[in-house]
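> structure for this input, please:
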Amino acid sequence: MFKHYFEQIHNVEIWPIISLVIFLIFFLCLILWVVQVDKKYINRMKEMPLEDGNEANET
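The predicted model follows:
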């Protein structure tokens, strides 16, 4: 049923490729960020929910 709708769309075959490229770029960037992020930043973010409201403002 839906196949007929897609057959009428001009250049429909490019959209799955674009989606895959966006997906891969996003996750590659995310992996690079995780590898390069400063460990002090990760520890500070990890401890934030456990801190008092007064201590959270001291950065």
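> from now on I want contacts and neighbour counts done on CA atoms only, so please keep to that.
Fine.
> run a quick neighbour tally on residue 56.
By other Cα atoms under 10 Å, 13 other residues sit near residue 56.
> let's see this one next, to set against the first:
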Amino acid sequence: MLKFIKGHMETIEGIEIYPIISLLIFFLFFVVLFWWVFTAKKDYVNEVSQIPLDSKNDTEL
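Just a heads-up that it's a prediction; the model follows:
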């Protein structure tokens, strides 16, 4: 089955660009994520980290 898929994919013109594009998207996503993490304001991080512990956000079922 894998041999059939590999043989079929070799006949598709321009298919070699798709793995490169997906790797670039993956890499860029994590670069932007790391940039956001390192430039985030400490006050914002502290405020958001307290949300799960905040009792006024509790809802009763």
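> strands of the first structure, start to end?
In the first structure, no strands are found when defined by DSSP state E.
> ranges for the helices of it?
For the first structure, applying DSSP state H gives helices covering 2-7, 14-36, 39-47, 53-56.
> if I line the two up, what does residue 17 of the first structure land on in the second structure?
When the second structure is aligned by TM-score structural alignment, residue 17 of the first structure is paired with residue 20.
> what residues are up against residue 41 of the second structure?
Under the criterion of Cα atoms under 8 Å, 6 or more residues apart in numbering, residue 41 of the second structure has no neighbours.
> what does it align to in the first structure?
For residue 41 of the second structure, the residue aligned by TM-score structural alignment is residue 38.
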